[in-house]
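J.: sequence first, predicted model second:
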Amino acid sequence: MWRRSRALGTGVLLAGAALRGVLASPWAAGLRRTNFRGRTVTLAAGPALAAGAAVGGALGAPSRPAGAAALVAGLSCGAVGLYDDVVGARPEQKTAKGFAGHLAALRQGRVTSGIVKIAGVGAAGLAAAALLAADPTVRAHPGRRRPYRRAGRRQARSGPVAGTLDVLLGAGVIAGTANLVNLLDLRPGRALKAGLLLGAPLLPGPTGGLAAGPVGAAAALLPADLDERVMLGDSGANALGALLGVALAARTGPVGRAGALAVIAALTAASEKVSFTQVIQNTRGLRELDALGRRHS
C-alpha cells in the first residue's frame, strides 16, 4: 500500500513541477500549437507527464528490474514522442500520414519523424519486456495477486523459445498500448481519461505501484488538459500508454499478454477504418464521459 501511495504522490507532484519547469524553459515557445478549436495550447504536458509517470512508476515498482522497465518505457517513449511532436511539425514532414504513409516515405529513402517514433517505441517496449522477463518476482501466478517467485525456474524449464515469445508478447503489449492511447489524444482530456480508466484496475496487487505513477501524473494534468491550456501530444500519450502497458505486462503471463495484445491489435486495426471520435459522439455514455469537465466555449 505504501509503495502505491508513494508512486501516486510522486506522479502527481513531479508532473506538476515538471510542467511548471517546461513552461519556464527557453524552448517553451516552440511547443505552442493550435488545437482542434483554434485555441493556442502548449505541448509542455507531454514531457511533464513522461517524467512524473515514469519516476512515479519506478518508485512504485516491486523490484529494481521492474522499476528500470518503467523508466525505460516511460522516458524513451516520451523522448521519441517529443521528437515527433517537434520535428513532425515541419512542412516537409507533414506529407507522411499514418503508419502506411511513414512506411511509404521510408521506401522512398526518407526517414520521417514518425518512423523514428515507431522504431523508438518498439525498441523501448522490447527492452522493458526483457527487463520484466529477467525478474521472476514481478511475474504473477495465474489467479493470484502475489508474486510468483518460482516463475524463473518454470520459464527455464519451458525453454528459450517460450521465454522469447513471452518477451515479444510483452513488447507488443507495451508498444501497442502506447500507440492506442496516442490514437485517443484527439480531444482535450480524452487520452488522460482513458489512461485513468485503464490504470485503475491495474492498481491492486504487488505490481500496482507500476500503474500508480502514471495514474497520479494523469490525474494531476487532467484539469489543465480539459481547460485547453495544455495538450499531451505524442510525448505524453505514448509515455502514458507505454507505462500502463508495462503495468499490464507485469501482472500477466503469456496467455494474458496474448489476449491483451489481440484486443489492442483489433482496436488499432479498427482505427484505420472508423473514427474513434465519431464512435464516441454517436454513443450515449461515451459521449457524456468524453465531454465531462471539458470547457464549452
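T.: Structure received. Numbering: from 1, shown residues only.
J.: when you work out contacts or count neighbours from here on, use the C-alpha atoms and nothing else.
T.: Will do.
J.: mind listing what's buried along the helix or strand harbouring residue 181?
T.: Under DSSP states H and E, the secondary-structure element containing residue 181 is helix 160-184. For helix 160-184, a neighbour-count test (16 or more other CA atoms under 10 Å) marks 163, 166-184 as buried.
J.: residues near residue 110, how many?
T.: 14 (other CA atoms under 10 Å).
J.: so is it in a helix, a strand, or just coil?
T.: coil (DSSP: H, G, I helix; E, B strand; the rest coil).
J.: and the helix holding residue 181, how far from the chain's centre?
T.: Centroid separation for helix 160-184 versus its chain: 12 Å, with CA atoms, centre = their mean, to the nearest Å.
J.: host element of the residue nearest the centre of the chain?
T.: Centroid-nearest residue in the chain, with CA atoms, centre = their mean: residue 241, separated by 1.6 Å. Assigned by DSSP H and E, residue 241 belongs to helix 233-250.
J.: and the angle from that helix to helix 160-184?
T.: 140 degrees (axes from the mean of the first three to the mean of the last three CA atoms, to 10 degrees).
J.: next helix or strand past helix 233-250?
T.: Defined by DSSP H and E, the subsequent element after helix 233-250 is helix 254-271.
J.: now do that next one: everything it contacts.
T.: 165, 166, 169, 170, 172, 173, 176, 177, 180, 183, 249 (CA atoms under 8 Å, 6 or more residues apart in numbering).
J.: now do the helices in this structure.
T.: 2-23, 45-60, 64-87, 98-107, 113-133, 151-158, 160-184, 190-199, 208-226, 233-250, 254-271, 276-281, 286-291 (DSSP state H).
J.: how about JSON lines for the ones you listed, with distance to residue 38 added?
T.: JSON lines is the format used below for the helices of the chain (distance: least, CA to CA, whole Å):
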{"stretch": "helix 2-23", "distance to residue 38": "20"}
{"stretch": "helix 45-60", "distance to residue 38": "18"}
{"stretch": "helix 64-87", "distance to residue 38": "18"}
{"stretch": "helix 98-107", "distance to residue 38": "23"}
{"stretch": "helix 113-133", "distance to residue 38": "24"}
{"stretch": "helix 151-158", "distance to residue 38": "52"}
{"stretch": "helix 160-184", "distance to residue 38": "19"}
{"stretch": "helix 190-199", "distance to residue 38": "18"}
{"stretch": "helix 208-226", "distance to residue 38": "15"}
{"stretch": "helix 233-250", "distance to residue 38": "16"}
{"stretch": "helix 254-271", "distance to residue 38": "24"}
{"stretch": "helix 276-281", "distance to residue 38": "18"}
{"stretch": "helix 286-291", "distance to residue 38": "18"}
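J.: included below, for side-by-side comparison, is a second structure:
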Amino acid sequence: MQVLPIALSAVAAAAVAPGLRQGLVDGGHTVKNYRGAELACPLGIILVAAIALTLGALQAIDSFGWHGDGLFFVVSPVFVLGVAALGLFDDAYSGPSRGWRGHGAAVRRGEFPSGLLKAVGTVGLAAYAIQLPPYPETGNLAALDIGPYIVADPDSHTAPYLLSVVVLVLSTNLFNIIDLRPGRAAKGLLFVVIGCTIAVGTELLDAFGVYLGAIAVVAVYDLRERGMLGDTGANLLGAVAGLMLVTSITSTLGLALCAAVLLAITAYGEFRSISAFVERTPGLRHLDSVGRIHNPRKDASA
C-alpha cells in the first residue's frame, strides 16, 4: 500500500484546518447542532482544500519523477470534488425544503430548491464518473491501474453502468441523511472502508488515500464537536463510500443488492428518524456514541 497519498492528505488537512475553521467562526458561518451548540460549518471546505493540495503535490511528484514506485492514481476526483461543490452551494443557499418529499413539494409550488439542484447535479456527475475503461480486458480492480475509470462487468456494460450510477447517487445522498450526530458519517465511511478492504485487499486504498487522510483529520474535528461537516463534507464522504463500493463489487447482482440496501435505508430516512432508530438499538447506540465528548461547551469557538 502506498503511504504517501494518505500521509500528504492528512498533513494538508491538519495544516489548513485550524485557520479555515476559525475563519468560518469569524465570518459567522455557524449552525446549531442537535443539542443547540453553535458550531463552525461546513468543515467540508477543509476536505476540499486538503484534497486539492494533495492532488497538486502528487502530480508534481509524478511529473518530476520523484517517486520510484510508479504513478499515483486517484479514483474520480471530479466526482468527489464536484459533489462537494454542490453540497457547498446547498450549505450556502438551502431553503426550508428537506428530503425528496420536501423537494417534490417545492417543485409543485414552482420552485427549484438548492437540494434538488444538488440531486440533479449528483446524477450528472455520477453518470460521468462511471466510465468504461479504454481497454476491454480491463475491469474492476484492474481499472485502478489506468486511472479514474470504473466498470463492474466488462462483458455486459448497461446494467452495471446504471446500477453503479444509482449506487453513487444513493450513497452520496445517504451520508447527508445520516450526518445528524458528531462523527456518525465518518464512522459509516469507516465501515465501508473496512468491508471493501477485506473484500478486495489493501491495494484498493492506494487510489483512495488522497481522500482518507484528510477525512481522518476532519473526522476528529467533527466527532469532538469542533465543527460540522455540512452538506459539503457529508456529500464528499458519501461520494468516497459510493466509489469504494462500485469499485469493489464484482458482479451485477452485487451492485443490485447494494443499491437495494441503500435505497431501503434512504426510504426509511424519508419517513422515519434514523437517529431514533440508532438510539433504541443498543449496539448501534454504543457505536454511535464512541469518541464523543461528555461535557461539551456550547459555543462555536470551543
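T.: Structure received. This structure is a prediction, so every number in the text was calculated from the model and none was measured.
J.: ok, back up a step: quick one, the helix holding residue 181 of structure 1 and helix 190-199 angle?
T.: 140 degrees.
J.: show me what helix 160-184 of structure 1 is packed against.
T.: helix 113-133, helix 151-158, helix 190-199, helix 233-250, helix 254-271 (3 or more CA pairs under 8 Å, 6 or more residues apart in numbering; DSSP states H and E).
J.: show me the one of the ones you listed that comes nearest residue 16 of structure 1.
T.: helix 233-250 (13.4 Å; CA to CA).
J.: state the span of structure 2 onto which that closest one is aligned.
T.: Here helix 233-250 of structure 1 aligns to structure 2 at residues 230-247, judged by TM-score structural alignment.
J.: from the chain's centre, how far out does the matching stretch sit?
T.: When distances are taken as CA atoms, centre = their mean, stretch 230-247 of structure 2 is centred 2 Å away from the chain's centroid.
J.: against which helices or strands is the helix or strand hosting residue 199 of structure 2 packed?
T.: Residue 199 of structure 2 belongs to helix 184-200 when assigned by DSSP H and E. Helix 184-200 of structure 2 makes packing contacts with helix 158-178, helix 209-223, helix 230-248 when contacts are defined by 3+ CA pairs under 8 Å, 6+ apart.
J.: what residue of structure 2 matches up with residue 12 of structure 1?
T.: Under TM-score structural alignment, residue 12 of structure 1 pairs with residue 10 in structure 2.
J.: what's the match for residue 33 of structure 1 in structure 2?
T.: Under the alignment (TM-score structural alignment), residue 33 of structure 1 pairs with residue 31 of structure 2.
J.: report the buried residues of stretch 82-99 of structure 2.
T.: Applying 16+ other CA under 10 Å to stretch 82-99 of structure 2 flags 82-91, 94, 97-99 as buried.
J.: for stretch 196-212 of structure 1, same thing?
T.: Buried residues in stretch 196-212 of structure 1 (16+ other CA under 10 Å): 196, 198-199, 202-203, 205-212.
J.: pull the most distant pair out of these.
T.: Taking CA to CA, no two of these sit farther apart than 196 and 206, at 18.8 Å.
J.: related to what we said a few turns ago, excluding chain neighbours, give the residue nearest to the residue nearest to the centre of structure 1 in space.
T.: residue 178 (3.7 Å; CA to CA, 6 or more residues apart in numbering).
J.: for that neighbour, give its distance to residue 104 of structure 1.
T.: 22 Å (CA to CA, to the nearest Å).
J.: can you tell me what sits against stretch 53-63 of structure 2?
T.: For stretch 53-63 of structure 2, contacts defined as CA under 8 Å, 6+ apart pick out 5, 8, 9, 12, 67, 71, 72, 210.
J.: dump those residues into TSV; add neighbour count as well.
T.: What follows is the contacts of stretch 53-63 of structure 2, written out as TSV (neighbours: other CA atoms under 10 Å):
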residue	neighbour count
5	28
8	22
9	30
12	22
67	13
71	15
72	21
210	30
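J.: and of those, the nearest to residue 40 of structure 2?
T.: residue 12 (19.2 Å).
J.: which residue sits closest to that closest one, ignoring its sequence neighbours?
T.: Residue 12 of structure 2 sits nearest to residue 50 (CA to CA, 6+ apart), 5.0 Å away.
J.: how close does that neighbour sit to residue 194 of structure 2?
T.: 23 Å.
J.: and what of residue 18 of structure 2?
T.: Taking CA to CA, one finds residue 18 of structure 2 at 29 Å from residue 194 of structure 2.
J.: what is the neighbour count of residue 58 of structure 2?
T.: By other CA under 10 Å, neighbour count at residue 58 of structure 2 equals 21.
J.: actually residue 240 of structure 1, not the one I wrote
T.: 38.
J.: same question for residue 288 of structure 1.
T.: If we define neighbours as other CA under 10 Å, then residue 288 of structure 1 has 12 of them.
J.: then residue 285 of structure 1?
T.: With other CA under 10 Å as criterion, residue 285 of structure 1 counts 11.
J.: for the match of residue 12 of structure 1, what are its contacts?
T.: Residues near residue 10 of structure 2 by CA under 8 Å, 6+ apart: 50, 212, 213, 214, 215, 216, 217.
J.: now residue 251 of structure 1
T.: Counted by CA under 8 Å, 6+ apart, residue 251 of structure 1 has contacts 138, 139, 140, 207.
J.: buried among these? Make that a PyMOL selection.
T.: Here is the PyMOL selection string for the buried members of these, based on 16+ other CA under 10 Å:
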select buried, resi 138+139+140+207
